[in-house]
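Enquirer: Structure, please.
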Amino acid sequence: MDILMYYAKERDHIKEELAKAPSLICLASDSLNSEHTNDEYIYITVHWVDKHWKLQKRIIRFRALSPPITLGNASYNNVMVSFLKYCFRVNRALLCDGVCFQVRCCEHILNLIVKVCLELVDDVVGKILNEIKYIKKLRIC
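Expert: Next up is the predicted model:
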């Protein structure tokens, strides 16, 4: 089967699944950076719960970005989020006035917290390791 035909078939299948979804659908965006070429990509994932109460997720858009752009927890994303909320309000497609429109990435936040904590305890851990080495040397003598 030709790759374009396969793509069209999968796209139509996902559209049908989303049309039948008994729950709301959620969109998430993220970016990826190639270490070898420094190219940056953005992708959009759709999440929903199907009729069997199973969480489903599919990447529905993947695109190369010419200038580097990220959509993580950075504060400069607020401009984009404000624009998107405005567009959805105009089309009356924004639930609860957008209170839960932007959900910060918990994994990213936890990663930042752990990094800061590890930096804070690095000196203490180093001292403890030196004490352990000292005690081990005393036992040998």
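Enquirer: use CA for all of it now, contacts and neighbours both
Expert: Fine.
Enquirer: Over to residue 82. Which of the three states is it?
Expert: helix (DSSP: H, G, I helix; E, B strand; the rest coil).
Enquirer: Number of residues surrounding it?
Expert: 14 (other Cα atoms under 10 Å).
Enquirer: Could you measure from it over to residue 42?
Expert: Residue 82 is 19 Å from residue 42, where distance means Cα to Cα, to the nearest Å.
Enquirer: what do you get for residue 134?
Expert: 52 Å.
Enquirer: between those two, which one's more packed in?
Expert: More crowded of residue 134 and residue 42, by other Cα under 10 Å: residue 42, with 18 against 11.
Enquirer: which element is the nearest residue to the more buried one once chain neighbours are set aside on?
Expert: Take residue 42 and drop its neighbours on the chain: the residue closest to it by Cα to Cα, 6 or more residues apart in numbering is residue 31, 4.3 Å away. Per DSSP states H and E, residue 31 falls inside strand 26-33.
Enquirer: Check what contacts that strand and list those residues.
Expert: Contact with strand 26-33 is made by 39-48, 69-72, as judged by Cα atoms under 8 Å, 6 or more residues apart in numbering.
Enquirer: in that strand, what counts as buried?
Expert: residue 31 (16 or more other Cα atoms under 10 Å).
Enquirer: want to put them side by side, so please do this one too:
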Amino acid sequence: MKCRNTTVSDMEKEYIEQKDKVKQIMSRIPNRICLTSDVWTTVTSEGYICLTAHFVDENWKLTSKILNFCRMKPSHTGVELESVVFDCLKQ
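Expert: Now for the predicted structure:
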């Protein structure tokens, strides 16, 4: 069984690899990308947002990739949403 530190390290490496892979895929998209967001608040009043990109790939297959999952302070106003989406995309 792996120790906690090894597991955390392996997960971080996998995250970086997958993030780089998504960046490469997104850089090859010749046309439009549609962004969707899902915003919710937990029963303990913690807010979250998940950003997803949707696009048609080079094989004409509709593809969706989660770009980021971020904390979001309530209230979920349009101004707050704009700020959080922009910050999530910069990561």
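Enquirer: Tell me how they score on TM after superposing.
Expert: The pair, once superposed, lands on a TM-score of 0.67 when counted by TM-score structural alignment, normalised by the length of structure 2; 75 aligned residues with a Cα RMSD of 2.4 Å.
Enquirer: ok so, going back, distance of the residue nearest to residue 42 of structure 1 from residue 68 of structure 1?
Expert: Distance from residue 31 of structure 1 to residue 68 of structure 1, by Cα to Cα: 10 Å.
Enquirer: what touches both of the two?
Expert: In contact with both residue 31 of structure 1 and residue 68: residue 40, using Cα under 8 Å, 6+ apart.
Enquirer: tell me the secondary structure for the equivalent of residue 13 of structure 2 over in structure 1?
Expert: Matched by TM-score structural alignment, residue 13 of structure 2 corresponds to residue 5 in structure 1. The local conformation at residue 5 of structure 1, judged by three-state DSSP, is helix.
Enquirer: residues in contact with residue 5 of structure 1?
Expert: Residue 5 of structure 1 neighbours (Cα under 8 Å, 6+ apart): none.
Enquirer: Could I get the full set of strands for structure 2?
Expert: 34-41, 47-56, 62-71 (DSSP state E).
Enquirer: So which of those is nearest residue 17 of structure 2?
Expert: strand 62-71 (13.5 Å; Cα to Cα).
Enquirer: quick revisit: would CSV of the contacts of strand 26-33 of structure 1 with distance to residue 23 of structure 1 be doable?
Expert: Below are the contacts of strand 26-33 of structure 1 laid out as CSV (distance: Cα to Cα, whole Å):
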residue, distance to residue 23 of structure 1
39, 36
40, 32
41, 29
42, 26
43, 22
44, 19
45, 16
46, 12
47, 10
48, 7
69, 31
70, 29
71, 25
72, 26
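Enquirer: List only buried entries from these.
Expert: 40, 41, 42, 44, 46, 47, 48, 70, 71.
Enquirer: of all the residues you listed, which two lie farthest apart?
Expert: Greatest spatial distance in those: 40 and 48, 26.6 Å, computed using Cα to Cα.
Enquirer: Looking at the alignment, what corresponds to residue 40 of structure 1 in structure 2?
Expert: Using TM-score structural alignment, residue 40 of structure 1 pairs with residue 47 in structure 2.
Enquirer: what about its match, distance to residue 56 of structure 2?
Expert: 30 Å.
Enquirer: before we move on, what about residue 21 of structure 2?
Expert: 17 Å.
Enquirer: between the two, which one's more packed in?
Expert: residue 56 (16 against 12).
Enquirer: so the more buried one touches residue 63, yeah?
Expert: Yes - with contact defined as Cα atoms under 8 Å, residue 56 of structure 2 counts as touching residue 63 (5.9 Å).
Enquirer: hey, what's in contact with both of the two?
Expert: Common neighbours of residue 56 of structure 2 and residue 63 (Cα under 8 Å, 6+ apart) do not exist.
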